[in-house]
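[1] all I have is the shape, not the residue letters:
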């Protein structure tokens, strides 16, 4: 596996962030490929860099389904609270009581819009200029809070992201704001695809299985009213962990890229 690492300044924290770029080495460098942007980039490939010792091994999933695509994986902030800030489009005082991290902050979140603007207007143009890509074929995938910001990205920039997968979305974060944003958004074109899922044994911090199941069901129903090609899966026994997301990736990619 060959991964190119670059550093870029993400404006939300004004500090360099590692971006890991994977392009199948067996393909010609001038072959234009679709691009998949992923959050929590340190967890996307190898367990050596993953936060909890296990990676998604997404490059293996690409080969399993024989999908020719590039991966652009953006590392999340080292600090868990900064990650909530960056992946939550709206400030949410309720997050303080729901996160798994103790904090003396009065609010959390609100940097997600700026983060997504940076991806669309700075990172994507750079990637399209430096590599052979199909600029109109862009996907975004995230899990947990990465699912929150991915769903936001789909409806904030439908002209950019034609495919989105939100795995085990932390739907309790920014729940009311995200739901209202989706409900007020226009319906997307028949070319858009959205995959969502949640396990029956997902917990994080004080959030229970029922919190995950309920919020994901409500959000998924709202998405299905706006996206013609939308899927929502409830995974029996699945917990909130990278190993579970790695198992599901081949089927997710098949759905997103099926003709």
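    Good, I have the coordinates. For clarity, every value in this text was computed on a predicted model and none was experimentally measured. Numbers count the residues shown, from 1 in each chain.
[2] for the rest of this, base every contact and every neighbour count on C-alpha atoms.
    Fine.
[3] in this protein, which strand is the longest?
    Assignment by DSSP state E gives strand 133-143 as the longest strand of the chain.
[4] by contact count, what packs against that one?
    strand 33-38, helix 124-130, helix 145-156, strand 163-167 (3 or more Cα pairs under 8 Å, 6 or more residues apart in numbering; DSSP states H and E).
[5] take those and write them to JSON lines, including distance to residue 73.
    Listed next are these as JSON lines, based on distance: least, Cα to Cα, whole Å:
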{"stretch": "strand 33-38", "distance to residue 73": "5"}
{"stretch": "helix 124-130", "distance to residue 73": "12"}
{"stretch": "helix 145-156", "distance to residue 73": "12"}
{"stretch": "strand 163-167", "distance to residue 73": "14"}
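[6] what are the ranges of the helices in the stretch 1-150 of the chain?
    Listed in chain order, the helices of the stretch 1-150 of the chain (DSSP state H, counting those that start in this stretch) span 58-64, 80-87, 95-98, 112-118, 124-130, 145-156.
[7] please identify the buried residues of the second one?
    By neighbour count, and taking 16 or more other Cα atoms under 10 Å as the criterion, the buried residues in helix 80-87 are 81, 82, 83, 84, 85, 86, 87.
[8] now do that helix: distance to the chain's middle.
    What separates the centre of helix 80-87 from the centre of its chain is 14 Å, taken as Cα atoms, centre = their mean, to the nearest Å.
[9] please apply the same query to the fourth one.
    Taking Cα atoms, centre = their mean, the mean C-alpha location of helix 112-118 is offset from the chain mean by 13 Å.
[10] same check on stretch 152-172?
    On the basis of Cα atoms, centre = their mean, stretch 152-172 sits 7 Å off its chain's mean C-alpha point.
[11] end to end on that stretch, go ahead and measure it.
    Its start and end residues considered, stretch 152-172 measures 14 Å (Cα to Cα, to the nearest Å).
[12] what residues of it count as buried?
    152-156, 158, 160-172.
[13] so which residues make contact with the longest strand of the chain?
    Defining contact as Cα atoms under 8 Å, 6 or more residues apart in numbering, one finds that strand 133-143 is touched by 31-40, 127-128, 147-150, 160-170, 245.
[14] please compare the first structure with the one that follows:
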């Protein structure tokens, strides 16, 4: 896991927050995504990858795919090559100086790792914006892009349980 605290946070999401949301509002498992920026982008990737039955996609903005924190995510992709999860992934990062420039390298490496593992390119968007810095303003400007990618696409269809998956 990214960290013990990361697993604690994921447990909170799965066992407390998501059930409460599902009970209060009409949710659709095919349209339940997770999004975050920086360390939140990292945990969003981790959560969706580990639990595609809960999260059908993730928006990972300036994700912390750096050795210190993100190495487990790279290991998961490598380990799951034969059984990739069924989800949509939106990765974005800026190219401005400072922390964002450091995170850009990890974002590009993760995109390459996903592609080399056979993750479907139609299920992956990688958006690099040279102007973007590591801040809420940049992440807010990315919101329409990831919302469109994760939610404006045709809904995936589930096989009819009565036909055993046959049409």
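    Structure received. Keep in mind that what you see is a predicted model, and the values were worked out from it rather than measured.
[15] follow-up on the earlier one: which of the helices of the stretch 1-150 of the first structure sits closest to residue 250 of the first structure?
    helix 58-64 (5.1 Å; Cα to Cα).
[16] residue 8 of the first structure: what's it in contact with?
    Neighbouring residues of residue 8 of the first structure by Cα under 8 Å, 6+ apart: 16, 17, 18, 19.
[17] again, 6 Å this time
    Residue 8 of the first structure makes contacts with 16, 17, as judged by Cα atoms under 6 Å, 6 or more residues apart in numbering.
[18] give me the distance between it and residue 127 of the first structure.
    As judged by Cα to Cα, residue 8 of the first structure and residue 127 of the first structure stand 12 Å apart.
[19] and for residue 218 of the first structure?
    Counting by Cα to Cα, the gap from residue 218 of the first structure to residue 127 of the first structure is 35 Å.
[20] which ones are touching the residue nearest to the spatial centre of the second structure?
    For the second structure, the residue sitting closest to the mean C-alpha position, by Cα atoms, centre = their mean, is residue 58 at 2.7 Å. The neighbours of residue 58 of the second structure, taking Cα under 6 Å, 6+ apart as the test, are 33, 34, 35, 44, 89.
[21] just residue 236 of the first structure next, same as before
    Residues in contact with residue 236 of the first structure (Cα under 6 Å, 6+ apart) are 199, 200.
[22] what does residue 38 of the second structure give?
    62, 63, 64.
[23] aligned partner of the first one in the first structure?
    Spelled out, that is residue 62 of the second structure. Using TM-score structural alignment as the criterion, residue 62 of the second structure maps onto residue 168 of the first structure.
[24] where does the closest residue to that match other than its chain neighbours fall, secondary structure wise?
    Excluding its sequence neighbours, the residue lying closest to residue 168 of the first structure (Cα to Cα, 6 or more residues apart in numbering) is residue 198, at 4.4 Å. Using DSSP states H and E, residue 198 of the first structure sits in strand 193-199.
[25] state the next helix or strand along the chain beyond that strand.
    Heading C-terminal from strand 193-199 of the first structure (DSSP H and E), you reach helix 209-226.
[26] circling back to that earlier point, mean shift of the strand holding residue 198 of the first structure relative to the second structure?
    Following superposition, strand 193-199 of the first structure is found to deviate from the second structure by 0.6 Å on average (mean Cα distance after the TM-score superposition for the first structure).
[27] what residues in the second structure pair up with that strand?
    The aligned range for strand 193-199 of the first structure is 88-94, by TM-score structural alignment.
[28] cool, stretch 59-70 of the first structure as well?
    On the second structure, no counterpart of stretch 59-70 of the first structure exists by TM-score structural alignment.
[29] equivalent analysis for stretch 6-21 of the first structure, please.
    By TM-score structural alignment, stretch 6-21 of the first structure lines up with nothing in the second structure.
[30] now do the buried residues in that stretch.
    Those would be 10, 12, 17, 18, 19, 20, 21, for stretch 6-21 of the first structure by 16+ other Cα under 10 Å.
[31] start to end distance for that stretch?
    Stretch 6-21 of the first structure: ends 8 Å apart by Cα to Cα.
[32] try stretch 217-237 of the first structure
    17 Å.
[33] any buried residues in that stretch, and which?
    Judged by neighbour count using 16+ other Cα under 10 Å, the buried positions of stretch 217-237 of the first structure are 217, 219-220, 222-224, 226-232, 235.
[34] again with stretch 87-101 of the second structure
    87, 88, 89, 90, 91, 92, 93, 94, 95, 96, 100, 101.
[35] just flag the most distant two among those.
    Once Cα to Cα is applied, these give 87 and 96 as the farthest pair, at 29.1 Å.
[36] taking the buried residues of stretch 217-237 of the first structure, tell me the two that lie furthest apart.
    It's 226 and 235 that sit farthest apart of these, by Cα to Cα, at 23.1 Å.
[37] will you turn the buried residues of stretch 217-237 of the first structure into JSON lines that also has distance to residue 71 of the first structure?
    Formatted as JSON lines, those follow (distance: Cα to Cα, whole Å):
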{"residue": "217", "distance to residue 71 of the first structure": "28"}
{"residue": "219", "distance to residue 71 of the first structure": "26"}
{"residue": "220", "distance to residue 71 of the first structure": "25"}
{"residue": "222", "distance to residue 71 of the first structure": "28"}
{"residue": "223", "distance to residue 71 of the first structure": "25"}
{"residue": "224", "distance to residue 71 of the first structure": "26"}
{"residue": "226", "distance to residue 71 of the first structure": "27"}
{"residue": "227", "distance to residue 71 of the first structure": "24"}
{"residue": "228", "distance to residue 71 of the first structure": "25"}
{"residue": "229", "distance to residue 71 of the first structure": "23"}
{"residue": "230", "distance to residue 71 of the first structure": "22"}
{"residue": "231", "distance to residue 71 of the first structure": "22"}
{"residue": "232", "distance to residue 71 of the first structure": "23"}
{"residue": "235", "distance to residue 71 of the first structure": "25"}
